[in-house]
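>>> predicted coordinates and the sequence they were generated for:
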Amino acid sequence: MQSKFHNKFRNTALLLTVTALSVLLFACSNEASTSAPASENPGNVSVNQASKDTETGKQTSADEDNVGQTRQFKDWTGHTVTVPVTPQRVIYHGEVTGDLVALGVIPVGILRQEGMVFDDQVADSEDVGFPFSVERAVGLNPDLIIFSNSDEAQYDQISKVAPTVTFDSFATLEERMRTLGDLLNKKQEAEDWITAHQTATEQMWKKLRDHGLKEGETASVFTMYPGNRLFVMAGAGLPQLLYGKNGMEPTPEIQKLLNEEMGFAEISTEKMTEIAGDRIFILEPVTDDAKQSTKELMDSAVWKNLPAVKAGKVYHFDIVKASGDAMSREWLLKELPEQMIQ
């Protein structure tokens, strides 16, 4: 059941996505898919069979047999929906399009966010807008719409276009992949991706510890929002990786936010002294005014006196690329050690 905060969190996330500040404010590739063995590239998650099928344009005979068949599916907010067994034309409206891409499903319609690591793969996907454009959706002739929102009024309108299911884009990555694997008839692909991802994540943290990352080190993630507003990230995007299994620790103040299931919180510059960890991660914003605010922050005495800054343990990530979807996670598994190992 979704909390009142989660509702507010989701609406804020979508609004920020539209303003191009990243799905990371809440929330949380092709570049990650290489031929290098996992042992040589711990951050690499192998390309799964779904991706191979997409690239070759082939479809299994089992999938062909399922085309046109339907089944019942109970969605995130409790609707029981008659959906295709093997959807052919999917619209995904939400923050984690990369989850579908990782399963080899390229939606015909998406909530477009420029600058994602998988942009090339969704270049032909239609932007269905924010709010969701029913008119654009009708023109795409979808057989399934996945709607990452709990707004019943919007759902009622959208569900008139095609079978529509709600989807919790702020569930854990593993939960999301399994749900989508079930919904899209990609269960095995989802399990394969999860297994490869878990292995790659373990290898990445081992590599970082082999290069000086100590057990119990704390991390904090900050970003500037237009209007000179400073946010600390907690339960979405990059922090989900940092605070995951075998990873780093949140500081006590960030742990409080996590305990309250908060994705982020606005703070004062002075508050950074209480929140900053042994290592600091900065999500570089998109807009010019937020970039200027970031520069001013780093010129401040508060910033310069933080222990992590003095120790040179500050790392910068593009806020759009460092998102919480599966494809962005693959990218982060490579990018994190590249930045942290000097």
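Thanks, I have the structure now.
>>> contacts, neighbours, all on C-alpha from now
OK.
>>> what ranges do the strands span in the chain?
Along the chain, counting by DSSP state E, strands occupy 70-74, 80-84, 90-93, 109-110, 126-127, 144-147, 164-166, 218-225, 229-233, 249-250, 264-267, 279-284, 314-318.
>>> export the ones you listed to TSV and tack on distance to residue 3?
Output for those, formatted as TSV (distance: least, Cα to Cα, whole Å):
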stretch	distance to residue 3
strand 70-74	19
strand 80-84	21
strand 90-93	21
strand 109-110	26
strand 126-127	29
strand 144-147	18
strand 164-166	15
strand 218-225	24
strand 229-233	19
strand 249-250	23
strand 264-267	15
strand 279-284	27
strand 314-318	30
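>>> need those strands in CSV with distance to residue 5 and mean neighbour count, can you?
Output for the strands of the chain, formatted as CSV (distance: least, Cα to Cα, whole Å; neighbours: other Cα atoms under 10 Å):
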stretch, distance to residue 5, mean neighbour count
strand 70-74, 23, 14
strand 80-84, 25, 18
strand 90-93, 20, 26
strand 109-110, 25, 25
strand 126-127, 28, 20
strand 144-147, 19, 24
strand 164-166, 18, 26
strand 218-225, 20, 24
strand 229-233, 15, 22
strand 249-250, 21, 23
strand 264-267, 11, 16
strand 279-284, 23, 22
strand 314-318, 27, 16
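>>> so which of those comes closest to residue 102?
strand 90-93 (13.6 Å; Cα to Cα).
>>> that closest one - contacts with which helices or strands?
strand 109-110, strand 144-147 (3 or more Cα pairs under 8 Å, 6 or more residues apart in numbering; DSSP states H and E).
>>> pull the residues that contact that strand.
106-111, 128, 132, 137, 142-148 (Cα atoms under 8 Å, 6 or more residues apart in numbering).
>>> which two from those residues end up farthest apart in space?
106 and 132 (18.2 Å).
>>> between the two, tell me which one has more neighbours.
Shown here are residue 106 and residue 132; by other Cα atoms under 10 Å, residue 106 has more neighbours (24 against 19).
>>> contacts only, for the more buried one.
By Cα under 8 Å, 6+ apart, the neighbours of residue 106 are 90, 100, 121-122, 125.
>>> also residue 274?
residue 253.
>>> what about residue 18, distance to residue 226?
Using Cα to Cα, to the nearest Å, residue 18 is found at 14 Å from residue 226.
>>> repeat for residue 49
41 Å.
>>> just how off-centre is stretch 156-163 within its chain?
Relative to its chain's centre, stretch 156-163 lies at 25 Å (Cα atoms, centre = their mean, to the nearest Å).
>>> also stretch 314-322?
With Cα atoms, centre = their mean, you get 13 Å for stretch 314-322.
>>> the contacts of residue 106 in helices, which ones?
Among the contacts of residue 106, the residues falling in helices (DSSP state H) are residue 100.
>>> right, and out of the contacts of residue 106, which lies closest to residue 197?
residue 100 (15.0 Å).
>>> residues in contact with that closest one?
106-107, 180.
>>> mind running it again at 7 Å?
By Cα atoms under 7 Å, 6 or more residues apart in numbering, residue 100 lies in contact with residue 106.
>>> same deal with residue 280?
Contacts of residue 280 (Cα under 7 Å, 6+ apart): 219-221, 308, 313-315.
>>> next up, a second structure to put side by side with the first:
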Amino acid sequence: MTRSRAVFGHLDRRRFLGGLTATATALSLSGLTACGVSESEDESPKSGGGSAGGDGGTRTVRTDNGAVRVPAKAERVVVLENYDALMLLDLGLVPVGVPDGAANAQILPREQYDQLKGVATIGASGSPNSQAVAALKPDLIIDQFYKEKSAPLKTIAPVAYYDWHTSGSLWHQQIAKLATAVGREDRLKDKKAAYEKRLSEVRTAYAKQIATTTWAPLSGGPGGKFFLGSPLATVMRDVGLKLGAGLGPQEAGFVPKSYEEMDVLKDCDVLIYSVQYDGKPTPTTQQLLDNKLWKNVPAVKAGRAFPSKHFLMANYTFAVGAVDEIEGMLKKL
């Protein structure tokens, strides 16, 4: 898969990541960042390797908190962030404990919403209730964002911590680490193969459209601003799309722009804007779509501004969904 460099701050990354925990409206108000849109020279997990344990039924895995003894194949996993839960679902594992708000029909595919809606909650993202966690009798706790908050939970069960907050890792690198932690590398291999197959199909069928167009993902923001870039950019690059609007081959990050700077979109033949899973834009994105300056952008006037439900990127299910949406857009060019 392609690698691209993103320029954004840690605060911007957390604004997007934290947004998945709140309502879809809160997500729009907090803004979107390019989580998972950064460069890495090694696509293999940097700290997720495992080795067989010597006491039958456990293994030692390398985490960003050092070596941790985990079950050979974890079954009862508690997660501290919604992204962790979505990655586990891709691996065929429904967690037994998730943060408040993990099941949100507005920002999740129906199948994944149905899988999470009945799961016990353990408090707000990043603020786990230790008693609630212990009551679930987990055999493993997964964390990618809250090192200080998850560390004390090791008295309940092993904690596998993989820093996604500041590491700059791509989403597919993070899910590979989690796959090793829970012993489901084979399931990950199947998911990755399905994604790469869809990429190949779309690249072959629409090679001309891909080669002759320039694209940009964007969303509305508060205070008369919009945001260029999104986690969707990783998939767009994997499809082979060229990004415009100043999001060059080594920059695809979270970039705030005022409405008065909408001229930056003039070099784009196609625009992708975010919508919720009910098909409706968030309030701030709707404000953008209603703005006169937006309606005068060449791609918009040409009918080449398309909605995407897969604007965040958490797992291969999201990525395949994004490829399907992009194929639908390419058909219309």
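Yep, that arrived. Quick caveat, the model's predicted, so the values are computed rather than measured.
>>> where's residue 156 of structure 2 relative to residue 130 of structure 2, distance?
Counting by Cα to Cα - residue 156 of structure 2 and residue 130 of structure 2 are separated by 8 Å.
>>> show me what residue 147 of structure 1 aligns to in structure 2.
Alignment note: residue 147 of structure 1 maps to residue 143 in structure 2; criterion TM-score structural alignment.
>>> skipping its backbone neighbours, what lies nearest that match in space?
residue 161 (4.8 Å; Cα to Cα, 6 or more residues apart in numbering).
>>> and residue 154 of structure 2? What does it align with in structure 1?
Per TM-score structural alignment, residue 154 of structure 2 is aligned with residue 159.
>>> so what does residue 207 of structure 1 match up with in structure 2?
Per TM-score structural alignment, residue 207 of structure 1 is aligned with residue 205.
>>> neighbours around its match, how many?
Counted with other Cα under 10 Å, residue 205 of structure 2 comes out at 13.
>>> distance-wise, check the residue of structure 2 most remote from its centre relative to residue 13 of structure 2.
For structure 2, the residue at maximal distance from the C-alpha centroid (Cα atoms, centre = their mean) is residue 55, at 35.8 Å. Counting by Cα to Cα, the gap from residue 55 of structure 2 to residue 13 of structure 2 is 40 Å.
>>> kindly report the same for residue 235 of structure 2.
Counting by Cα to Cα - residue 235 of structure 2 and residue 13 of structure 2 are separated by 18 Å.
>>> equivalent range in structure 2 for stretch 300-310 of structure 1?
Under TM-score structural alignment, the match for stretch 300-310 of structure 1 is residues 291-301.
>>> tell me how far stretch 264-276 of structure 2 lies from the chain's centre.
Distance, centroid of stretch 264-276 of structure 2 to centroid of chain: 19 Å (Cα atoms, centre = their mean).
>>> quick one, what contacts residue 98 of structure 1?
118, 325-328.
>>> need the counterpart of it in structure 2.
Residue 98 of structure 1 maps onto residue 86 in structure 2, by TM-score structural alignment.
>>> ditto for residue 84 of structure 1
By TM-score structural alignment, residue 84 of structure 1 lines up with residue 71.
>>> help me confirm that that match comes into contact with residue 56.
No - judged on Cα atoms under 7 Å, residue 71 of structure 2 makes no contact with residue 56 at a distance of 9.2 Å.
>>> relative to residue 200 of structure 2, how far out is residue 206 of structure 2?
10 Å.
>>> these two: which is more packed in?
residue 206 (15 against 12).
>>> could you find the closest non-adjacent residue to the more buried one?
residue 330 (6.8 Å).
>>> that neighbour: neighbour count?
So residue 330 of structure 2, with other Cα under 10 Å, has 19 neighbours.
>>> how far away is it from residue 104 of structure 2?
From residue 330 of structure 2 to residue 104 of structure 2 the distance is 29 Å (Cα to Cα).
>>> can you check residue 11 of structure 2 too?
In terms of Cα to Cα, residue 11 of structure 2 sits 23 Å off from residue 104 of structure 2.
>>> of the two, who's got more company?
residue 104 (21 against 12).
>>> which residues touch the residue nearest to that one when sequence neighbours are not counted?
Nearest residue to residue 104 of structure 2, sequence neighbours excluded (Cα to Cα, 6+ apart): residue 113, at 6.5 Å. Shown in contact with residue 113 of structure 2 (Cα under 7 Å, 6+ apart): 103-105.
>>> want to throw the residues you listed into JSON lines with distance to residue 188 of structure 2?
What follows is the contacts of residue 113 of structure 2, written out as JSON lines (distance: Cα to Cα, whole Å):
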{"residue": "103", "distance to residue 188 of structure 2": "22"}
{"residue": "104", "distance to residue 188 of structure 2": "24"}
{"residue": "105", "distance to residue 188 of structure 2": "25"}
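>>> residues touching the match of residue 84 of structure 1, list them.
Per Cα under 7 Å, 6+ apart, neighbours of residue 71 of structure 2: 57-59, 139.
>>> the residue nearest to residue 143 of structure 2 contacts residue 146, doesn't it?
No - with contact defined as Cα under 7 Å, residue 161 of structure 2 and residue 146 do not form a contacting pair (8.3 Å).
>>> residue 153 of structure 1: how many residues sit nearby?
The burial count for residue 153 of structure 1: 8, using other Cα under 10 Å.
>>> relative to residue 7 of structure 1, how far out is it?
Residue 153 of structure 1 is 14 Å from residue 7 of structure 1, by Cα to Cα.
>>> relative to residue 305 of structure 1, how far out is the residue nearest to residue 302 of structure 1 when sequence neighbours are not counted?
Excluding its sequence neighbours, the residue lying closest to residue 302 of structure 1 (Cα to Cα, 6+ apart) is residue 270, at 6.6 Å. Residue 270 of structure 1 is 11 Å from residue 305 of structure 1, where distance means Cα to Cα.
>>> can you check residue 152 of structure 1 too?
Taking Cα to Cα, one finds residue 152 of structure 1 at 48 Å from residue 305 of structure 1.
>>> and the helices in the stretch 101-250 of structure 1?
134-140, 152-158, 173-183, 187-210, 238-242 (DSSP state H, counting those that start in this stretch).
>>> out of the ones you listed, the one nearest residue 94 of structure 1 is which?
helix 173-183 (12.4 Å).
>>> in the closest one, what counts as buried?
173-174, 176-183 (16 or more other Cα atoms under 10 Å).
>>> distance to residue 248 of structure 1 for these - can I get that in CSV?
Output for the buried residues of helix 173-183 of structure 1, formatted as CSV (distance: Cα to Cα, whole Å):
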residue, distance to residue 248 of structure 1
173, 18
174, 19
176, 23
177, 24
178, 25
179, 27
180, 28
181, 29
182, 32
183, 33
